[in-house]
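Asker: Take a look and give me a structure for this.
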Amino acid sequence: MAELKGGLTILVLTLVSLVLIPLQWLAIKLKLPIRRKLPQIWHRIATRLVGIRVKQIGVPATDRPLLITSNHASWVDITVIGSLMPLSFIAKSEVSGWPIFGLLAKLQRTVFVNRTRRSETAQVADAIAERMSAGDAMVLFAEGTSNDGNCVLPFRSALLGAATRAVGQDETSKVWVQPMSIAYQGLFGVPMGRAYRPHVAWYGDMELAGHLWAIFTRGALDVVVRWGEPVLVDRETDRKALTRQLEVEVRAMTIASLLQKPVEAEETDEIPPFEFFSNAQKPVKAGA
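Answerer: Purely as a prediction, here's the structure:
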């Protein structure tokens, strides 16, 4: 029965893609406003087909320009976040060459980052800032890699410079950065627990094809997305201090979601180890 569900999910999603992909390609070429909305429609259909239930706590900012900073556990994050609102992602350059995923990423107008060339960081930050200034909400997985879903890794500050670059030279300009947490809480309506969370997480040396099939056949995921308070950024904002602030808040929100408790603010200046379960696994594979 699970195999039948997986096969039907792939079939229907393929048919939907054959309709929406040409429409999105045309919308991008003609710069039609609907180019922002069509990817969200695809992601919403995908989450319903797979059986992913998303609970939002808090609301996304309506102000623009907007940079969203999130933790990252799986390729499933893309579909979950993409189903919530019109937005685009910032991804590692390797994703552009992936079969199917690369095409979908390009159609969502993803900005690709070559992390092996630090000399390109300023150029990429400018590209992100330009997209933000044009009204696009951009999502940055600030850890720079994916993990096993049980932890939040230290945030990297390099691409957060895009927020201050989007301010430009206009002292009246306002740019917003909003922390967001995504946590996988349940499987088939039952609390997932750390032992089963890697069923969703994609990290280390996991094969993508097998992981995709497992999600399509078993699905039925409960996901919690928490939105933090947007932070107003100006030309004087310290990028590293902003990175630290966002990391602490995303970690607190993720812990709250995993433990199903209220968010507790950090009371110390020391950032705790990235394992908030004593035997959390260290992820080693860069995510999307």
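Asker: Could you use CA atoms for every contact and neighbour count after this?
Answerer: Will do.
Asker: check contacts around the spatially closest residue to residue 240 that is not a sequence neighbour.
Answerer: Take residue 240 and drop its neighbours on the chain: the residue closest to it by C-alpha to C-alpha, 6 or more residues apart in numbering is residue 157, 5.9 Å away. Contacts for residue 157 were tallied using C-alpha atoms under 8 Å, 6 or more residues apart in numbering; they are 142, 239-240, 243.
Asker: To compare against the first, here's the next sequence to fold:
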Amino acid sequence: MSATWYGDGPEPEPHKLSFGDWLRVAWRGSLLGIVTFGCLALLLLVRLIERPIFGMRRPVTPYITRFVCTAAFVILRMPHRVRGQIMTHRGAFVANHSSWLDIFTLNARKRIYYVSKAEVASWPGIGWLARATGTVFINRDRREARAQTALFEARLLAGHKLLFFPEGTSSDGRRVLPFKTTLFAAFFSEALRDVLWVQPVSVLYRAPEGAEARFYGWWGDMGFGANLLQVLAARQQGSVEVIYHPPLRVADFADRKALAAACEAAVRGGFPAELLSD
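Answerer: Have a look, this model is predicted:
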């Protein structure tokens, strides 16, 4: 991951929560915590059986993850829409990154495994969930490039659908930041180039009526706790839409830069004009 994106303007000030807001935070947060960490405990128990039998393959536990992510939108009462066909090819997904909600948004419809910066593994709560659900942790260190490529190959050839955010950081959800090309290089290894496809995905958040347009964005110095409270407290939620663009065959591209550019163009093309900032 790169340095945090700070944007070209001030971060929106969180509004002061009313008594009713705190009630919504309490019941939504409690339900979300019970479902998330209750299912995490179940996942870890199932994994004790699944791992020695199936090894890297995970035929059962990803369904637990998908249940949690789908339930999150039911608890929030937030519409979650999907357009396009999810690819059946062996390969990976790339998407724009706007919010911590992306983790729930993209896992709710497809069995995927995230690629994340290594320090996330040590974050309280989020790190536990990431490790338990099979996240691939990487360091931005050239000395580890070969080992990371080998790890990508093993996971992709095992049938895992990996997903990463090529922007390298999260934005305010009103733009698509330039895609970094580094991780695309792994797809051009001898073992993967001719068998792998990459599917670009656009994730579009629409703010609740009357709320700041960047309501769901999480960037800059915004604290996770404060952002979480604002989302939980919303009387009426906005919505999220996921657009799956046609998958791209890696072998059809000359190099990582060409593939990254095509993916970026597809993701950016999924944003309607009213959602993009100038």
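Asker: follow-up on the earlier one: tell me the residue in structure 2 aligned with the residue nearest to residue 240 of structure 1.
Answerer: Structural alignment places residue 157 of structure 1 opposite residue 181 in structure 2 (criterion: TM-score structural alignment).
Asker: Tell me how far that match lies from residue 202 of structure 2.
Answerer: 18 Å (C-alpha to C-alpha, to the nearest Å).
Asker: Over to residue 187 of structure 2?
Answerer: As judged by C-alpha to C-alpha, residue 187 of structure 2 and residue 202 of structure 2 stand 20 Å apart.
Asker: Residue 121 of structure 1 versus the residue nearest to residue 240 of structure 1, what's the distance?
Answerer: 11 Å.
Asker: quick one: residue 139 of structure 1 is in a strand?
Answerer: Yes - according to DSSP: H, G, I helix; E, B strand; the rest coil, residue 139 of structure 1 belongs to a strand.
Asker: Translate it into the numbering of structure 2.
Answerer: Matched across to structure 2, residue 139 of structure 1 falls on residue 163, judged by TM-score structural alignment.
Asker: residues contacting residue 116 of structure 2?
Answerer: Residue 116 of structure 2 neighbours (C-alpha under 8 Å, 6+ apart): 1, 135-138, 164.
Asker: Among the residues you listed, which pair sits farthest apart?
Answerer: Distances among the contacts of residue 116 of structure 2 were taken as C-alpha to C-alpha; the most separated pair is 1 and 135, at 14.6 Å.
Asker: ok, those two, which is more surrounded?
Answerer: residue 135 (21 against 17; other C-alpha atoms under 10 Å).
Asker: That one and residue 114 touch, don't they?
Answerer: Yes - the criterion here is C-alpha atoms under 8 Å, and residue 135 of structure 2 meets it with residue 114 at 4.9 Å.
Asker: So which bit of structure 1 is the longest strand along structure 2 matched to?
Answerer: Longest strand in structure 2, counting residues (DSSP state E): strand 197-206. The aligned range for strand 197-206 of structure 2 in structure 1 is 176-185, by TM-score structural alignment.
Asker: How about stretch 69-79 of structure 2?
Answerer: Using TM-score structural alignment, stretch 69-79 of structure 2 pairs with 43-53 in structure 1.
Asker: Pull out the buried residues from the matching stretch.
Answerer: For stretch 43-53 of structure 1, the neighbour count (16 or more other C-alpha atoms under 10 Å) marks 43-47, 49-53 as buried.
Asker: Break down the stretch 51-200 of structure 1 into its helices, ranges please.
Answerer: 76-82, 101-107, 121-133, 161-167, 193-196 (DSSP state H, counting those that start in this stretch).
Asker: among those, which is nearest residue 38 of structure 1?
Answerer: Checking the helices of the stretch 51-200 of structure 1 against residue 38 of structure 1 by C-alpha to C-alpha gives helix 101-107 as the closest, at 9.4 Å.
Asker: tell me which element the counterpart of residue 7 of structure 1 in structure 2 is part of?
Answerer: Matched by TM-score structural alignment, residue 7 of structure 1 corresponds to residue 26 in structure 2. Counting by DSSP states H and E, the element that carries residue 26 of structure 2 is helix 19-54.
Asker: helices or strands up against that helix?
Answerer: With contacts defined as 3 or more C-alpha pairs under 8 Å, 6 or more residues apart in numbering; DSSP states H and E, helix 19-54 of structure 2 has these neighbours: helix 61-76, helix 126-132, helix 224-233.
Asker: how about a cut-off of 7 Å?
Answerer: helix 61-76, helix 224-233 (3 or more C-alpha pairs under 7 Å, 6 or more residues apart in numbering; DSSP states H and E).
Asker: in the last one, what's buried?
Answerer: Residues of helix 224-233 of structure 2 classed as buried: 227-233 (neighbour count, 16+ other C-alpha under 10 Å).
Asker: how big is the offset of it relative to structure 1?
Answerer: Aligned to structure 1 and superposed, helix 224-233 of structure 2 gives a mean residue distance of 0.9 Å (mean C-alpha distance after the TM-score superposition for structure 1).
Asker: what distance separates that helix from the centre of its chain?
Answerer: Between the centre of helix 224-233 of structure 2 and the centre of its chain there are 18 Å (C-alpha atoms, centre = their mean, to the nearest Å).
Asker: picking up where we left off before, out of the buried residues of stretch 43-53 of structure 1, who's nearest residue 69 of structure 1?
Answerer: Distance to residue 69 of structure 1, by C-alpha to C-alpha, is smallest for residue 43 among these, at 19.3 Å.
Asker: Just give me the match in structure 1 for residue 153 of structure 2.
Answerer: Using TM-score structural alignment, residue 153 of structure 2 sits opposite residue 129 in structure 1.
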